[in-house]
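Enquirer: got a predicted structure here, sequence first:
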Amino acid sequence: MNRQLKALFDIANKDEKWIIGTMSGTSLDGLDIALCKVKGHGKQTTLELVHFTTQPYQQDYKDLITPLFANSDARLEDVCLANTWVAHKHAAMINETLAGWHLQADDIDLLASHGQTVFHAPRHSHSQPNMPNATLQIGDGDHIAQLTGIITISDFRQKHVAAGGEGAPMVKYGDYLLFVDDNEYRVLLNLGGIANLSVIPPKAYFSDIISTDTGPANTFMDALVQQHLAPKRYDHNGELAAKGVIDDALLTKLLTHPFLTLPCPKSTGQEAFSITWLNEQLTQCNLTDIALEDMLATLCAFSAKCVANAINQLIPAQQALTIYVSGGGAHNAQLLAYINAYLPNATLKSMSALGINVDAKEAALFALLANECICSDASVTFANSSHAPAVSMGKICLPN
């Protein structure tokens, strides 16, 4: 037997695994790196977050990815080269992080790499009837495995698409395995560039859970702050938005976006919610000179309203529920205040109340998916559901 396959077999049979999960989102803030101790698999899974850090991206990374991201006119050569370049950057960050944690590659059983999304094209957005759902993440897993010396599981979203899904959101799988409660009606809400959530009734089976994108969370607000207040990257704690006044006419106009009329579950990205689209809405409302604080307040309310509308579509009226919040938006007090105002029956809590750092949830999720990839029979673990294909996700990349 190939010795690396033998090593993989031995890892799959370990009672406890040390798995690194990585996530690079649309905000381009940095690479989230979560070291997780994972025991069991399927519904017997337990996950402990051992270490977490975000390795910030330097300007060269942003300069390379920004022209490619959500750009249908990007040059194929540039995408091809970036696929390898991003892998080298991520591998170097992982190696540096391990050294800082005083760990060696041999201490780590698996490395889960989400990669960097450059285009997300579900069928409802590309409008080409003869084409399927599609999504593309770059940062090749074989290069990462070779450069780190760690068996790498990558390209998770492709199997989801191959099985009939949209490749996003992926949170349903981890949320089902880790966070179903016997009594509490839960919503797990992640506020990244795009917002996604899982609705989890008490004692839920996999098929009872609905995970969906809701629309933008931080993407517009971050872009405006970077445009007008560079080198600032975001509105700290929503302080600028809190000083502004919501423009009701603009908010109403933003809420007419076609994606928001689609039934849940659904997925989206900055291809649909682009700065070009936002500028068109401002022009149509004669608001091209709106004050930055008022614009941020309106966009903050828009993100909150998208979340509230999705939850109201999926959860019975008057149902008491607890929303556990993660992602960069979990630090935005104004965004959370708007969500609470639009959902008076909800109690908002930090994801840390469930034992996961608010910034680490998605990276930890991919560590869990890597564990499922090599240990679990998805046809047993996940009941078939039209909302999320029951599949094992991830390509296995060997170091040599």
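Expert: Nice, I can see it.
Enquirer: drop to CA atoms for contacts and neighbour counts, all remaining ones
Expert: Will do.
Enquirer: where's Val38, which helix or strand?
Expert: Using DSSP states H and E, Val38 falls within strand 30-39.
Enquirer: three-state assignment of the closest residue to His331 other than its chain neighbours?
Expert: Nearest in space to His331, with sequence neighbours left out and distances taken as Cα to Cα, 6 or more residues apart in numbering, is Asn237 at 5.7 Å. Three-state call for Asn237 (DSSP: H, G, I helix; E, B strand; the rest coil): helix.
Enquirer: next, the one to line up against it:
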Amino acid sequence: MPGTPHANPAGTDPLFIGLMSGTSTDGVDGVIARFRGQGGTGARLQTLAHVFAPMPEELRQTLLALNLAGHNELHMGTLAANALARLQASVVHQLLDQTGCMPREITAVGSHGQTVRHRPAEFDGTGYTCQLNNGALLAELCGIDVVCDFRSRDVAAGGQGAPLVPACHAELFALADAPRAVLNLGGIGNLSVLPARNDAAGRVTGFDCGPANALMDHWCQQHLGQPFDRGGAWAASGTVNAALLEQLLSEPFLAQRPPKSTGRDLFNVAWLTRQLASHGDVAPVDVQATLTEFTARAACDALTQHSLPGTRDLLVCGGGALNDHLMRRLAALLPGWRVAATDSAGVPAMQVEAVAFAWLARAFCQRDAGNRAEVTGARGPRVLGALYPA
């Protein structure tokens, strides 16, 4: 039966692999995870292994190009999906080698794929979200059931298809007696707003709150030839340009009420170029400082408007959690809050999203809803994903 583990010892919880390639396009994170319990008591997570595989530069450039209209997109996109599946398969095999697990011991691989277009509810009222992936090839290369295409069912049900992680965040990170927020800072920033577990009337909410590493990494690559601003040191050495910051913060998306989601369709190089057009005298280091402050301000403004009363705890995950300067700015903008990486809650910041897609694969195999309609705006809870049996 699809989704049934073939060789788990009696009485143990099944194992899932989660694979995540985010809008930062830096690579693929993978984990082998086991979840125990769920619902009101939360899920207890055991991560057996974590692997990161850098994105080959040629593939990365192709994926970035596919965010915009161009020549021969179908051909480029299909071959890029094949290449991504091979990279994902290498991560799966490294995870198996690290743990000594056999493919038959893994219930399913949850693979996010690579988002190249995200336009829910546009054009014809349904719109679309496009994650390049080849679940059939990945299943062939790994010999494990693959669950992928998680977002499109939520979009078909009238939702944004994003963010999908708040449901997992609620099980892993919600506190017993106080609300909490989780901020994922990948290429794009997204928030999860978590009521206390003992709050029977509380609703999990969440939404994309603006750009994160996508713009900062681009600017660092362009001016320093480095893939990212390590520790935020370059930004910390610059000065925030107040006029440019206010212009960035005037982006209409930031003022939209949730449910909402975004991506490189909006926050891309062309968008940044337009913003800078009337600020030609800003030094590159000061632009980096301003982009970092923009990321922090957009997230903190969203928290101020939408967090639950009494929230004083913010967990941060994704690559932005490793940006010391950005973390300091978040703490400064949220006086009286505890701001810490998710490591402090038992899940390393760079593993959280891969864990979430292992969790979504588990939800699919149990035929549980993977979305939260109050987050995405869908008409109701839906089982998310499509299965490619081994």
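Expert: Cool, got the structure. The shown structure was predicted, so the numbers you read here are calculated from the model rather than taken from an experiment.
Enquirer: in the second structure, which residues correspond to the helix or strand following the strand holding Val38 of the first structure?
Expert: Later in the chain than strand 30-39 of the first structure, the nearest helix or strand by DSSP H and E is strand 46-56. Mapped onto the second structure using TM-score structural alignment, strand 46-56 of the first structure covers residues 44-54.
Enquirer: what lies in contact with the matching stretch?
Expert: With contacts defined as Cα atoms under 8 Å, 6 or more residues apart in numbering, stretch 44-54 of the second structure is touched by 26-38, 87, 91, 94-95, 98-99, 172, 351.
Enquirer: among those, which ones are buried?
Expert: By neighbour count, with 16 or more other Cα atoms under 10 Å, the contacts of stretch 44-54 of the second structure hold 26-35, 87, 91, 94-95, 172, 351 as buried.
Enquirer: quick one: the strand holding Val38 of the first structure to the second structure mean distance?
Expert: Taken over the aligned residues, the distance from strand 30-39 of the first structure to the second structure averages 1.1 Å (mean Cα distance after the TM-score superposition for the first structure).
Enquirer: packing partners of that strand?
Expert: On a contact count with 3 or more Cα pairs under 8 Å, 6 or more residues apart in numbering; DSSP states H and E, strand 30-39 of the first structure meets strand 16-24, strand 46-56, helix 76-100, helix 361-375.
Enquirer: tally of neighbours for the residue nearest to His331 of the first structure?
Expert: As a burial measure, Asn237 of the first structure scores 17 neighbours (other Cα atoms under 10 Å).
Enquirer: and the strands in the stretch 201-350 of the second structure, which stretches?
Expert: Applying DSSP state E, counting those that start in this stretch to the stretch 201-350 of the second structure gives strands spanning 205-211, 313-317, 338-341.
Enquirer: if we can go back for a sec, which members of the buried ones among the contacts of stretch 44-54 of the second structure are the farthest-apart pair?
Expert: Greatest spacing in those, by Cα to Cα: Leu87 and Leu172 (28.0 Å).
Enquirer: doesn't Gly110 of the second structure lie inside a strand?
Expert: Yes - counting by three-state DSSP, one finds Gly110 of the second structure located in a strand.
Enquirer: thought it was touching Ala139?
Expert: No - using Cα atoms under 8 Å, Gly110 of the second structure makes no contact with Ala139, being 10.9 Å away.
Enquirer: common neighbours of the two, please.
Expert: When contacts are counted by Cα under 8 Å, 6+ apart, Gly110 of the second structure and Ala139 are jointly contacted by Val146.
Enquirer: have a look at those two and say which one is more surrounded.
Expert: Neighbours were counted for Gly110 of the second structure and for Ala139 using other Cα under 10 Å; Gly110 has more, 33 against 21.
Enquirer: run through the residues that contact the more buried one.
Expert: So Gly110 of the second structure contacts Phe16, Ile17, Gly18, Leu19, Val146, Val147, Cys148, Phe357, Ala358, Trp359, Leu360, Ala361 (Cα under 8 Å, 6+ apart).
Enquirer: so what corresponds to it in the first structure?
Expert: Here Gly110 of the second structure is matched to Ala112 in the first structure, going by TM-score structural alignment.
Enquirer: what is the burial count for Asp294 of the first structure?
Expert: Residues near Asp294 of the first structure, counting by other Cα under 10 Å, number 18.
Enquirer: thought it was touching Asp248?
Expert: No - here Asp294 of the first structure does not reach Asp248: they are 10.6 Å apart, not a contact under Cα under 8 Å.
Enquirer: so stretch 240-249 of the first structure matches what in the second structure?
Expert: Aligned using TM-score structural alignment, stretch 240-249 of the first structure spans residues 234-243 in the second structure.
Enquirer: show me what counts as buried in that stretch.
Expert: Buried-residue list, stretch 234-243 of the second structure, by 16+ other Cα under 10 Å: Trp234, Ala235, Ala236, Gly238, Thr239, Val240, Asn241.
Enquirer: tell me which of these is nearest to Leu215 of the second structure?
Expert: Using Cα to Cα, these come closest to Leu215 of the second structure at Ala235, 12.6 Å.
Enquirer: contacting residues for that closest one?
Expert: Ala235 of the second structure makes contacts with Asp229, Val285, Asp286, Gln288, Ala289, Thr290, Thr292, His325, as judged by Cα under 8 Å, 6+ apart.
Enquirer: looking for the alignment partner of the second one in the first structure.
Expert: Looking back up the chat, that one is Val285 of the second structure. Per TM-score structural alignment, Val285 of the second structure is aligned with Glu293.
Enquirer: what's around that match, how many residues?
Expert: Residues near Glu293 of the first structure, counting by other Cα under 10 Å, number 20.
Enquirer: what does the one 4 residues further on give?
Expert: Here the count is done by other Cα under 10 Å, and Ala297 of the first structure has 26 residues near it.
Enquirer: same question for the one 5 residues further on.
Expert: Other residues near Phe302 of the first structure number 25, with proximity taken as other Cα under 10 Å.
Enquirer: ok, back up a step: neighbour count and distance to Trp219 of the second structure added to the contacts of Gly110 of the second structure, as CSV?
Expert: Output for those, formatted as CSV (neighbours: other Cα atoms under 10 Å; distance: Cα to Cα, whole Å):
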residue, neighbour count, distance to Trp219 of the second structure
Phe16, 26, 36
Ile17, 33, 33
Gly18, 30, 30
Leu19, 29, 27
Val146, 29, 36
Val147, 30, 35
Cys148, 26, 32
Phe357, 29, 29
Ala358, 31, 32
Trp359, 28, 34
Leu360, 32, 33
Ala361, 33, 35
